[in-house]
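K.L.:
Fold the following.
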Amino acid sequence: MTLETKKSVFVELGKFLKQFSEKDTIKKSDVLHNDLFFDDFEKLIHLSQSHNGWYTPEQVYFAIKSWADALTEENLDKWLSQYSSEFTQDDKTEKTVALILAGNIPLVGFHDFLSVLITGNKALIKTSSNDQHLLPFLAKYLIAVDESLKDKVTFVEGKLENFDTVIATGSNNTARYFEYYFKDKPSIIRKNRNSAAVLNGKETKEDLEALGEDIFRYFGLGCRNVSKLFVPKDYSFVPFFEAIFKYQDVIHYEKYANNYDYNKAVFLMSNFKLLDNGFLTLKEDPSYASPISSVFYEFYENIEDLQTRLEADAEQIQCIVSNDLVKNSTPFGQTQNPRLWDYADNVNTITFLLTTK
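P.N.:
The predicted structure is shown next:
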């Protein structure tokens, strides 16, 4: 398959996904293979919560929309244009890439899957037990669009065997296992990361409402969810709490509410001082990884020192949200809408796949 053919296949997938929306799913006559896949995919969206309690229809629809928006001809061209001279056109140098995927949010491993196929390699995939259905379904759709992909995609349940390189995502604990187990293979091993926001008190209500999206999307389970706030001395959290009140319905979801009650109780029994609005607790803490339903915060004295701190902690941070207060900031409300060229852990997957022997 040529690069243009590969891109066209994923553009068709983008058109298929574009039909599905929480508010107005519309079946379109010009989308390929709707007769085979449309109804079953809609059913799968609503069944996802029975497979993983955190995968509510709202969250799955959001993930689908994010990928539908990403998989356009324009985005794929922009993403891949810088590598065009490096791509092989006949796939004679293809590798088998083992993908060990996380399952914390819907389709979290799709970018790795896309990267492997778009570079002309084979994907040997071990899904997370928390997300075993969405990606295999989309793989079947891609194969229906181009049958030559059938030999490029394999899902495995047991031991991974006969592969050339590895991309594995897990916790800090599992990463140590991965690093030992795959020590003889070229690899990308991803560990725990969290995201932070830097505020200075001049944010608008709209900024802070958008920050709520960065905190509460996927119930805070993603590495791109903001779990830490850096605020100046004497910062008032009143505008923040007023702005995020629109997300109060999150407490009506049982799994989130259970985490809120449990984590709040643990904090209080430990005599920690908390700020609390009834569905989110704020705790002063130097760590980045806060539990579900809680966000840590820390005071800073000057932005230059904070920039140095963030650079030193770079391996713990996925992205930083601010109004350009620090380098390489992500705008408020955009953490869960990464572009194709926004690589997890800032490791360029395409370059890795194209240059690894």
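
K.L.:
make it CA atoms for all contacts and neighbour counts henceforth
P.N.:
Fine.

K.L.:
Run through the strands of the stretch 101-250 of the chain in chain order.
P.N.:
With strands called from DSSP state E, counting those that start in this stretch, the stretch 101-250 of the chain shows them at 122-126, 153-155, 165-169, 187-190, 194-198, 226-232.

K.L.:
Let's have the ones you listed in CSV, adding distance to Y288 and mean neighbour count.
P.N.:
Putting the strands of the stretch 101-250 of the chain into CSV (distance: least, Cα to Cα, whole Å; neighbours: other Cα atoms under 10 Å) gives the following:
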stretch, distance to Y288, mean neighbour count
strand 122-126, 29, 23
strand 153-155, 34, 18
strand 165-169, 19, 22
strand 187-190, 16, 20
strand 194-198, 6, 25
strand 226-232, 6, 24
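
K.L.:
Now the most centrally placed residue in the chain. Nearest residue, chain neighbours left out?
P.N.:
Residue closest to the average C-alpha location in the chain (Cα atoms, centre = their mean): V108, at 4.8 Å. Among residues not flanking V108 along the chain, A102 sits closest, at 6.6 Å (Cα to Cα, 6 or more residues apart in numbering).

K.L.:
ok, the one you found - how many residues close by?
P.N.:
Using other Cα atoms under 10 Å, A102 has 21 other residues around it.

K.L.:
this one as well, want them side by side:
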Amino acid sequence: MSLDKRKQAFITLGQFLSQFTTTGILKKEEVPFNDLFFEVFTTQIKRAEEYNSWFTQNNVLFAFDSWAKTLTKESIEQWLQDYNIQSTSDKTIAVIMAGNIPLVGFHDFLCVAITGNKVLAKLSSNDKYFIPLIAKYLEYVEPSFKGTFNFTEEKLQNYDAVIATGSNNTARYFDYYFGKHPHIIRKSRNSVAVLDGNETHEQLENLSDDIFRYYGLGCRNVSKIFIPRNYDFDKLFKAVYKHKDILNYTKYANNYDYNKAVYLMSLFDIKENGFLMLKEDKSYASPIASLFYEFYDDFDSLKTKLKDDSDKVQCITSELNIEDSVKFGQTQLPKLWNYADNVDTVNFLITL
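P.N.:
This is a model prediction of the structure:
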């Protein structure tokens, strides 16, 4: 199968996914194979929360909508233009996927498939329905894909390379089991925001989306902010107020109550507004319903620190001049070339 056919298949997938957005689900008659798949996907989206209570319909639709806007001809061509990708490959790539947010493993799936390799996927129990459905849709769009997508719950066997995503703890096991094969092994990372106190209310509202989207469970969610001394926290609290209804979600509320109790019993000094707690902490990974903050005195020194800690940071968002940062509100809208852990997955695959 040619590269052009693989590209076109994913472009068609993007058109299919464009029917599922946060503003509603609307069937488009011109989309290929809708009679077979539209109702199936609609039902699965509505039932997702039954299998994983964090996968609310709004969050699932946001993930679908984001991928629909990414899988365009222009975006795919721009992404792949500098790679020398062969038409076919006989490599089987074992992909161990996370499941913290909807479709979090899809980019690895896409990279393996678009480079002409075979996918041998081990799905997370938290997100095991959508990607197999997508794979089946792709097989209808491009029959040459048949036999190239395999999903297993058994021990992984007969593969040429591994892409595995997990926690710092599981990464040690991945290293042990897969270290003899070519591999990409990802560990825990978190995203941060850098503020100078001059941000507008609208900018801070955008930042609040980076904090609360997916209930803060993604590695691209902002879990920590860096702020100058004497920062006016009221500005931030007023901006995040748009997300006040998040406390109506029981699981989030339970985490908020639990973490607040832990902080209070430990006599930590926290600032809170009823649904978000701010705690001064040098760590990067904050618990659900919490946001860590750290003061900085010198902007250049902070940029040096973030470079030194690059193995802990997935994404930086700021309205300031920071290399490779994104604007507020954009952390959960990565481009195809924004690779997790800054490891070029496509280059890894085409140089095996």
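
K.L.:
before we move on, the earlier item: okay but the residue nearest to the centre of structure 1 is in contact with I100, surely?
P.N.:
No. Counting by Cα atoms under 8 Å, V108 of structure 1 does not reach I100; the two are 11.2 Å apart.

K.L.:
separation between the residue mapped onto F178 of structure 1 from structure 2 and S167 of structure 2?
P.N.:
Under the alignment (TM-score structural alignment), F178 of structure 1 pairs with F174 in structure 2. Separation of F174 of structure 2 from S167 of structure 2 (Cα to Cα, to the nearest Å): 10 Å.

K.L.:
Structure 1: which residue goes with K128 of structure 2?
P.N.:
Under the alignment (TM-score structural alignment), K128 of structure 2 maps onto Q132 of structure 1.

K.L.:
what do we get in structure 2 for the residue nearest to the centre of structure 1?
P.N.:
Under the alignment (TM-score structural alignment), V108 of structure 1 maps onto V104.

K.L.:
I'd like to know how far that match sits from A63 of structure 2.
P.N.:
V104 of structure 2 is 9 Å from A63 of structure 2, by Cα to Cα.

K.L.:
what touches both of the two?
P.N.:
By Cα atoms under 8 Å, 6 or more residues apart in numbering, V104 of structure 2 and A63 have no common neighbours.

K.L.:
check contacts around K255 of structure 1.
P.N.:
53-54.

K.L.:
Give the equivalent position in structure 2 for it.
P.N.:
Per TM-score structural alignment, K255 of structure 1 is aligned with K251.

K.L.:
I'd assumed that match was in a helix, is it?
P.N.:
Yes. Counting by DSSP: H, G, I helix; E, B strand; the rest coil, K251 of structure 2 is part of a helix.

K.L.:
Quick check: it vs H183 of structure 2, distance?
P.N.:
For K251 of structure 2, the distance to H183 of structure 2 - Cα to Cα - is 35 Å.

K.L.:
what comes into contact with stretch 88-100 of structure 2?
P.N.:
With Cα under 8 Å, 6+ apart as the test, stretch 88-100 of structure 2 has contacts from 1-3, 104-105, 108-109, 112, 115-127, 156, 158-166, 217-218.

K.L.:
now stretch 148-161 of structure 2: which residue numbers in structure 1?
P.N.:
Going by TM-score structural alignment: stretch 148-161 of structure 2 matches residues 152-165.

K.L.:
what distance separates that stretch from the centre of its chain?
P.N.:
Put simply, stretch 152-165 of structure 1 sits 23 Å off its chain's centre (Cα atoms, centre = their mean, to the nearest Å).

K.L.:
what's the answer for stretch 255-263 of structure 1, then?
P.N.:
The chain centroid and the centroid of stretch 255-263 of structure 1 are separated by 22 Å, computed with Cα atoms, centre = their mean.

K.L.:
what do you get for stretch 209-225 of structure 1?
P.N.:
Relative to its parent chain, stretch 209-225 of structure 1 has a centroid offset of 11 Å by Cα atoms, centre = their mean.

K.L.:
repeat for stretch 182-197 of structure 2
P.N.:
Its chain's average C-alpha position is 11 Å from that of stretch 182-197 of structure 2, according to Cα atoms, centre = their mean.

K.L.:
ends of that stretch, how far apart?
P.N.:
45 Å.

K.L.:
which residues touch that stretch?
P.N.:
With contacts defined as Cα under 8 Å, 6+ apart, stretch 182-197 of structure 2 is touched by 160-168, 171, 174-175, 219-228, 231-232, 284-285, 311-320, 340-341, 343, 352.

K.L.:
one more time with 6 Å, if that's ok
P.N.:
Applying Cα atoms under 6 Å, 6 or more residues apart in numbering, the external contacts of stretch 182-197 of structure 2 come out as 161-168, 171, 219-222, 224-228, 312-318.
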